[in-house]
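Engineer: coordinates only, sequence not included:
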């Protein structure tokens, strides 16, 4: 199973956010694309942060209470983002995903540029396909 690589199962066209987007724009994009969160990139497409639905929910509740709508992605994004490389093993990512968070990992190249995302569903699909192939060969 170590031969399963992230590059073969990642989403190559993930939802991508920029640090200047308003939280309302971020929420609209996450809802429309049905994503639990998305990476934030700079003008060079390098990963600079991550925003989850939970981050947006917190900001929206605070904005509603204080009647402020000026928050931007850079104000709510987390900058301590866990990411993986395209050549990483899906099995290693699966082990990391046994922890409560995150549900989505940005995939970055060796220069830190975003090349995709891999979610728990993607990892499950990879392992399922591998196990099904093993069952077919055993029969």
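Structural biologist: Happy to help now that I have it. For clarity, every value in this text was computed on a predicted model and none was experimentally measured. Numbers count the residues shown, from 1 in each chain.

Engineer: drop to CA atoms for contacts and neighbour counts, all remaining ones
Structural biologist: Noted.

Engineer: From the contact counts, what lies against whichever strand or helix holds residue 107?
Structural biologist: Secondary structure assignment for residue 107, by DSSP states H and E: strand 104-108. For strand 104-108, the packing partners by 3 or more CA pairs under 8 Å, 6 or more residues apart in numbering; DSSP states H and E come out as strand 37-41, strand 114-119.

Engineer: Put this next to the first one:
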């Protein structure tokens, strides 16, 4: 897990249309980088819809919202179309970025341990440093907390 004040590891990943998005190209903007387990699952759908619903507010504050999961770009494209999402989803099929950001690791469900995505959100400042981290995110009310923190940091 990368801590507040540390430099956010750079990466380039394709979006749902296969266009490469690189963190370094977003310098000068705030970046909300959220890692989620799987397209078209209840929690992930709620999170993506919540970010989409608040996207205008994030953009007015100069922020870009990027969702990352190990799903394929084709899966992301179907998810976007099916749920009418406006957020940018990035494909990390080899889990390289998930691992860099500490969002891939051991999880437990129904007493079984397995490797998977640990729902995590990072707020990265315009200089490329981590400004806030939400590890092990609970979806309900999460997007509002991220928006609140962004406003607080901009106004401080």
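Structural biologist: That came in fine, so what should we check first? This is a predicted model, so every value here is computed, not measured.

Engineer: so what number do they get for TM-score?
Structural biologist: Overall, the chain-to-chain superposition scores 0.29 on the TM-score scale (TM-score structural alignment, normalised by the length of the first structure); 76 aligned residues with a CA RMSD of 5.2 Å.

Engineer: Just name the most buried of the helices and strands packed on strand 104-108 of the first structure.
Structural biologist: The highest mean neighbour count among these belongs to strand 37-41 (a mean of 25), with neighbours defined as mean count of other CA atoms under 10 Å.

Engineer: moving C-terminal of that one, what's the next helix or strand?
Structural biologist: Toward the C-terminal end, the helix or strand that comes next after strand 37-41 of the first structure (DSSP H and E) is strand 47-52.

Engineer: Pull out the buried residues from that next one.
Structural biologist: Applying a neighbour-count criterion of 16 or more other CA atoms under 10 Å, the buried positions in strand 47-52 of the first structure are 47, 48, 49, 50, 51, 52.

Engineer: Could you tell me the angle between that strand and strand 104-108?
Structural biologist: Counting by axes from the mean of the first three to the mean of the last three CA atoms, to 10 degrees, strand 47-52 of the first structure points 170 degrees away from the direction of strand 104-108.

Engineer: could you dump the helices and strands packed on strand 104-108 of the first structure to TSV with distance to residue 95 of the first structure?
Structural biologist: Formatted as TSV, these follow (distance: least, CA to CA, whole Å):
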stretch	distance to residue 95 of the first structure
strand 37-41	20
strand 114-119	13
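
Engineer: what angle do the strand holding residue 107 of the first structure and strand 114-119 make?
Structural biologist: Using the same axes, to 10 degrees: strand 104-108 of the first structure against strand 114-119 is 150 degrees.

Engineer: relative to strand 37-41, how tilted is strand 104-108 of the first structure?
Structural biologist: Computed by the same axes, to 10 degrees, the angle between strand 104-108 of the first structure and strand 37-41 is 30 degrees.

Engineer: Can you list the buried residues in strand 104-108 of the first structure?
Structural biologist: The neighbour-count check on strand 104-108 of the first structure (16+ other CA under 10 Å) flags 104, 105, 106, 107, 108 as buried.

Engineer: Tabulate the residues you listed in JSON lines, adding columns for distance to residue 118 of the first structure.
Structural biologist: Below are the buried residues of strand 104-108 of the first structure laid out as JSON lines (distance: CA to CA, whole Å):
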{"residue": "104", "distance to residue 118 of the first structure": "6"}
{"residue": "105", "distance to residue 118 of the first structure": "5"}
{"residue": "106", "distance to residue 118 of the first structure": "7"}
{"residue": "107", "distance to residue 118 of the first structure": "7"}
{"residue": "108", "distance to residue 118 of the first structure": "11"}
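
Engineer: Specify which member of the residues you listed is nearest to residue 18 of the first structure.
Structural biologist: Relative to residue 18 of the first structure, the closest of the buried residues of strand 104-108 of the first structure is residue 106; by CA to CA it sits at 14.1 Å.

Engineer: Quick check, that closest one in contact with residue 118.
Structural biologist: Yes - under the contact definition of CA atoms under 8 Å, residue 106 of the first structure touches residue 118, with a separation of 6.5 Å.

Engineer: what about the helices in the first structure?
Structural biologist: Taking DSSP state H to define them, one finds helices in the first structure at 23-33, 53-66, 73-76, 90-96, 120-138.

Engineer: in the third one, what's buried?
Structural biologist: When you say that, I think you mean helix 73-76 of the first structure. Burial within helix 73-76 of the first structure, assessed by neighbour count using 16+ other CA under 10 Å, is assigned to 73, 74, 76.
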